[in-house]
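J.: Predicted model, plus sequence, below.
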Amino acid sequence: MKNESIQQSKRISKDQIKQVADKVVQHLAQQRQLRENQIPKVSLQPEHIENCELLLNRHQLLGKMKKNSIVAEIGVDEGKFSQLIHKKVKPQKFHLIDMWGSDRFHDGKFEAVKDYFAEEIKEETVRIHKIMSTKAAHEFKEEYFDWIYIDTDHSYETTRDELQLFAPKVKPGGIMAGHDYRLGNWVSMYRYGVIEAVHEFCVNYNWELVYLTVEPTESQSFAIRKIQEE
């Protein structure tokens, strides 16, 4: 009799666990669909891709960027890509923009970036802006940058705002590029919105894709440029 009670208790526990698990799965599916519905889907037209070139990786992308230029990297983290930009492009003026200060993007990374670029900071060829990306845009005059590279939270809303705010800060013929041109991070189940924000911006403001990278093991990058009126 005692054994039967124990078996029944185990069955009840398993049934309860399954019910809870089913509810969690259903809730997550609803949240994903809600998020999906919040991200607009705007279709590109032929003029937005006719000059687009595929590149193997973002190392090649840097090879296409103007040397001795005025550059911003928006979203620096620990500065590994910043170092690559500095070595390959040799910017005349290099602005590094990031909030830092969170658990993942902590001040230890901020200090590491400062230490690496200590000499350039002293020479005023590198400047660090510890500020939110959308606020940082107001610190620069119009038509200031030759090109920028965006790598922040990858959400539709943030990317949309960054593109709109930094576009006037880029010189005519200049480039706005960025990372994580993909649907999301499937390990963390985080839905990106970079693709949708870029496409919407190109259609609404008459810009075109000029470069896309095709890394199989890393998030892809994009580069866009204002379509020149004839």
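T.: Structure's in. What do you need?
J.: CA atoms for contacts and neighbours, from now on please.
T.: Will do.
J.: Which parts of the chain are strands?
T.: 53-55, 70-74, 93-98, 126-130, 145-150, 170-178, 184-185, 190-191, 207-213, 222-226 (DSSP state E).
J.: Residues in contact with the fifth one: which ones?
T.: So the one you mean is strand 145-150. 65-66, 69-75, 169-171, 174-179 (Cα atoms under 8 Å, 6 or more residues apart in numbering).
J.: take the one below as the second:
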Amino acid sequence: MNPIKDYLKTLLLKSGYTLLKGDIRKNVKENAVFSPLPNHLVSNAKVCVDRIEALKLLPKGGVAVEVGVGYGDFSKHILEIVQPEKFIGIDIFGFKEGKEPWGCQFLKETKCSHLEYYKKQLQEYIDKDIAQVKQGLSWAMLQEIPDHSVDFMYVDADHTYESVAKEIEVIKHKIKPTGIIQFNDYTLFDQNGLFPFGVPKAVHQFMIEEQYEMLYLCLHQEGFYDVVLRKWAP
């Protein structure tokens, strides 16, 4: 224990500064090393003001899957805007009352579990047999979906390179040849939670290996961008 070091840390935190551990810096640097995209995979890309605007540009109907659903707000946007004939929401549903993310207290206020709260958000669509909910690890739940059956996939689960790459290995078999994949949090670092992200590294690797082009780059006021992809057609 070093009282001087602890005192300096306290002063920095009170001043609004944060000390990052060496391993976090290392992980951010490792995630920043990825292959640049060739021009033909970005030449048709357009910029959207946010991820919701991108949904308005997508084909309607079909099968939509959201991996990592949070409280269900974006699930409702997908259902209302894309209007899929079938929607599947996948999550481990691990939010706990008293430990909710982003300063939320929805579970505390409603006395619901995470899964119960999400289902209530989508109750109208569940009752109409449009929405289905799967609880479990993303790549395991994705395996249950028939190959080449998904028209639109939204990916917003764990953001480490390893997890996203593992999801992609399954997703590329589930998406239709004409299907669209949208990846959330296309950034290297979460400045709020102080976590390194590996989404760009995994996405670039996928785009190059499988020849997927970027359709849209969706802006976000804090830099948590989305990218929307589709199989490149020469």
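T.: Cool, got the structure. From a predicted model like this one, the values you see are computed outputs, not experimental measurements.
J.: Can you pull the TM-score for these?
T.: Their TM-score after superposition, calculated using TM-score structural alignment, normalised by the length of the first structure, is reported as 0.83; 214 aligned residues with a Cα RMSD of 2.5 Å.
J.: how about the strands of the first structure, which one is nearest V25 of the first structure?
T.: strand 190-191 (15.4 Å; Cα to Cα).
J.: gap between the closest one and the chain center?
T.: When distances are taken as Cα atoms, centre = their mean, to the nearest Å, strand 190-191 of the first structure is centred 12 Å away from the chain's centroid.
J.: follow-up on the earlier one: make CSV out of the strands of the first structure and add mean neighbour count and distance to E4 of the first structure.
T.: Listed next are the strands of the first structure as CSV, based on neighbours: other Cα atoms under 10 Å; distance: least, Cα to Cα, whole Å:
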stretch, mean neighbour count, distance to E4 of the first structure
strand 53-55, 14, 66
strand 70-74, 24, 64
strand 93-98, 21, 62
strand 126-130, 17, 64
strand 145-150, 24, 62
strand 170-178, 21, 62
strand 184-185, 15, 46
strand 190-191, 16, 45
strand 207-213, 23, 62
strand 222-226, 24, 63
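J.: Tabulate the ones you listed in TSV, adding columns for distance to E200 of the first structure.
T.: Below are these laid out as TSV (distance: least, Cα to Cα, whole Å):
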stretch	distance to E200 of the first structure
strand 53-55	20
strand 70-74	20
strand 93-98	24
strand 126-130	28
strand 145-150	16
strand 170-178	14
strand 184-185	18
strand 190-191	17
strand 207-213	10
strand 222-226	12
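J.: I'd like to know which of these is closest to Y156 of the first structure.
T.: strand 190-191 (9.0 Å).
J.: so that closest one corresponds to what in the second structure?
T.: Under TM-score structural alignment, strand 190-191 of the first structure corresponds to residues 195-196 of the second structure.
J.: For the corresponding residue of the first structure for P36 of the second structure, grab the count of nearby residues.
T.: Structural alignment places P36 of the second structure opposite S43 in the first structure (criterion: TM-score structural alignment). S43 of the first structure has 12 neighbours, counted by other Cα atoms under 10 Å.
J.: Skipping adjacent residues, who's closest to D91 of the second structure in space?
T.: Excluding the flanking residues, the one nearest D91 of the second structure by Cα to Cα, 6 or more residues apart in numbering is G68, at 4.9 Å.
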